[in-house]
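*Asks:* A structural model of the following input is requested.
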Amino acid sequence: MEVPAPGMIVRRSAPEGIATKATKSGRSRRVPIGNRVLPIVERLKVDKLPSDLLFTTVSGSRLHRSAVLRTMRWERTGRGRRIHDLRHTAACPWLARGVDVSTVQAWMGHASIATTNLYLHHLGTGADLASLERLNRAPGATGGPSAGRAGEQQ
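*Replies:* Down below sits the predicted model:
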């Protein structure tokens, strides 16, 4: 999908060993594609119909999770993380950059905003962010400790 902005429509799931089925929520969702990822997606969709799977093997067959894990050497590169943890890797920067929680909820396909709110604990509170900003100010900057009296040599 390219209008109004680049994105993918997620309509189905194809877990390994199970027939293609609807998404967990039963609804399709639009997921945005950032500018850095767009060229990769453009290459992947060459000679494919909109109804075709985007991520496939070289021969066009369904790409199974086990093959992805093996190819990526996930036991080593994943460092104890699950593939599902990549969803956190996507959601947290969106939220940290100010994307509205309800928009992230739609992109993630969460039925409840409470599920999306679980990602917020990774970001800290507004008080955490404000305090860290104060700590990172240069000495003498507004709100920071004084670097010395005006005109004094340090």
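
*Asks:* going forward, measure contacts and count neighbours with C-alpha atoms only.
*Replies:* Fine.

*Asks:* right, and the helix or strand after the top helix by length along the chain?
*Replies:* Using DSSP state H, we find that the single longest helix of the chain is helix 85-96. On the C-terminal side of helix 85-96, the nearest following helix or strand under DSSP states H and E is helix 101-108.

*Asks:* second chain to compare with the first, below:
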Amino acid sequence: MSSVAPPLENEQLVQRYTRHLSAERGLAAATVTAYTADVRSLLDHLDRYRGTAAGEVIGEPLAGLTLAVLRSWLARQRSTGAARTSLARRAAAARSFTAWAAREHLLATDVGQRLASPAPHRTLPAVLRSEQITAVLDAPARLDTDTTDPDSGGRTGTATAAVELRDQAVMELLYATAVRVSELTGLDLGDVDRHRRVVRVLGKGGKERTVPYGLPAERALDRWLTTGRPLLAGTESAAALFLGARGRRIDPRTVRAVVHSRTRGRAGAPELAPHGLRHTAATHLLEGGADLRTVQEMLGHASLATTQLYTHVTAERLRAAYQQAHPRA
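*Replies:* So this is what the prediction gives:
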């Protein structure tokens, strides 16, 4: 059995683990932040647990960390009303942390290896039907300067026209590629291969993938790049593909506002966030005959099980169509 390393203070331990998540595993910043907060919570619970159980607080940060302690930590989270999805993430964070601690000889064994996660209730957001998304993308832009671009102060009529071209290109590319908001806003000019009609996307965990897009998105991109972007570009634009009204790289909040604004108030259609547009694209791919592996690659899912969630949507639609059309449904 490996020897346990000398004690570390809690915060030093957390910082060391954070560096591991960022530098070695290459996790997204939001994931690193969430896992770091979970580990701080776990260490605080461990201090309290040891102080109650042993009558004193032990100096080593991980002394006394057992599977029972991990389970009691999750139970405490559940008793305070944490959602099942949050509990599942915290269990994953705990398993990641104890596995790392065991490799670093901060724990004699990986005590979190047998920690189970509560199965989360996973629900997909509403999606648009193919005719609804066509109506949204083909409709004239309904620009709202208060909601479409938080960076819109002092915009001229020329800049407004440029923003309309940008918003159309954003909508077309989001639906065509099903990329995440963070992936879209991170695109640079060099990431777009217009000859092959593909974009190079840097996804979660620093994983790169290539995603195709179609002719409508190409036409919208061409109008934005030849007419719109030059009107907004400035000294702070660098190589960003999409720009805010002040010429800086577009903010994710702006993209969310664009999607909400363009899908709001459509008769019989739900208002969508960008993630709903991503789900819409994935659903339409599967309904059109694309196989799961292809859609998994396009979406950048690490697990095929995540992509399989979309088959539930298409199955529900099939059932609804059957019940409506079949005489003996």
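
*Asks:* the second structure: matching residues for the longest helix of the first structure?
*Replies:* Aligning helix 85-96 of the first structure against the second structure (TM-score structural alignment) gives residues 276-287.

*Asks:* how close does that stretch sit to the first structure?
*Replies:* On superposition with the first structure, the mean distance recorded for stretch 276-287 of the second structure (mean C-alpha distance after the TM-score superposition for the first structure) is 0.8 Å.

*Asks:* for the longest helix of the first structure, buried residues please.
*Replies:* H88, A91, C92, L95 (16 or more other C-alpha atoms under 10 Å).

*Asks:* and it, what does it pack onto?
*Replies:* helix 101-108 (3 or more C-alpha pairs under 8 Å, 6 or more residues apart in numbering; DSSP states H and E).

*Asks:* the second structure: which residue goes with V37 of the first structure?
*Replies:* Match for V37 of the first structure (TM-score structural alignment): A217.

*Asks:* need the contact list for its match.
*Replies:* Contacts for A217 of the second structure (C-alpha atoms under 8 Å, 6 or more residues apart in numbering) come out as A169, E172, L173, A176.

*Asks:* mean per-residue distance, the helix or strand it falls within versus the first structure.
*Replies:* If you go by DSSP H and E, A217 of the second structure is part of helix 215-223. Mean deviation of helix 215-223 of the second structure relative to the first structure after superposition (mean C-alpha distance after the TM-score superposition for the first structure): 1.7 Å.

*Asks:* coming back round to it: make a markdown table from the buried residues of helix 85-96 of the first structure and add distance to V58 of the first structure to it.
*Replies:* A markdown table is the format used below for these (distance: C-alpha to C-alpha, whole Å):
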| residue | distance to V58 of the first structure |
| --- | --- |
| H88 | 28 |
| A91 | 29 |
| C92 | 32 |
| L95 | 35 |
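
*Asks:* and the residue nearest the centre of the first structure?
*Replies:* By C-alpha atoms, centre = their mean, the first structure has its centre lying nearest to A90, at 1.0 Å.

*Asks:* for the first structure, what spans make up the strands?
*Replies:* 7-10, 12-13, 21-22, 29-32 (DSSP state E).

*Asks:* measure G78 of the first structure to R87 of the first structure for me?
*Replies:* For G78 of the first structure, the distance to R87 of the first structure (C-alpha to C-alpha, to the nearest Å) stands at 14 Å.

*Asks:* and for N136 of the first structure?
*Replies:* For N136 of the first structure, the distance to R87 of the first structure - C-alpha to C-alpha - is 30 Å.

*Asks:* how far off centre is stretch 101-114 of the first structure?
*Replies:* Distance of stretch 101-114 of the first structure from the chain centroid (C-alpha atoms, centre = their mean, to the nearest Å) equals 12 Å.

*Asks:* what's the end-to-end length of it?
*Replies:* 10 Å.

*Asks:* quick one: buried residues of that stretch?
*Replies:* Those would be V101, V104, Q105, A106, W107, M108, G109, H110, for stretch 101-114 of the first structure by 16+ other C-alpha under 10 Å.

*Asks:* would you mind listing the two of these that lie farthest apart?
*Replies:* For those, the farthest-apart pair by C-alpha to C-alpha is V101 and G109; their separation is 12.0 Å.

*Asks:* sorry, back to before: and which of the buried residues of helix 85-96 of the first structure is nearest P6 of the first structure?
*Replies:* A91 (17.5 Å).

*Asks:* can you pull the contacts of the closest one?
*Replies:* In this structure, A91 of the first structure makes contact with V104, M108, Y119, judged by C-alpha under 8 Å, 6+ apart.

*Asks:* any chance of the strands of the first structure in a markdown table, with distance to L123 of the first structure and mean neighbour count too?
*Replies:* Below are the strands of the first structure laid out as a markdown table (distance: least, C-alpha to C-alpha, whole Å; neighbours: other C-alpha atoms under 10 Å):
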| stretch | distance to L123 of the first structure | mean neighbour count |
| --- | --- | --- |
| strand 7-10 | 25 | 16 |
| strand 12-13 | 29 | 15 |
| strand 21-22 | 31 | 13 |
| strand 29-32 | 21 | 17 |
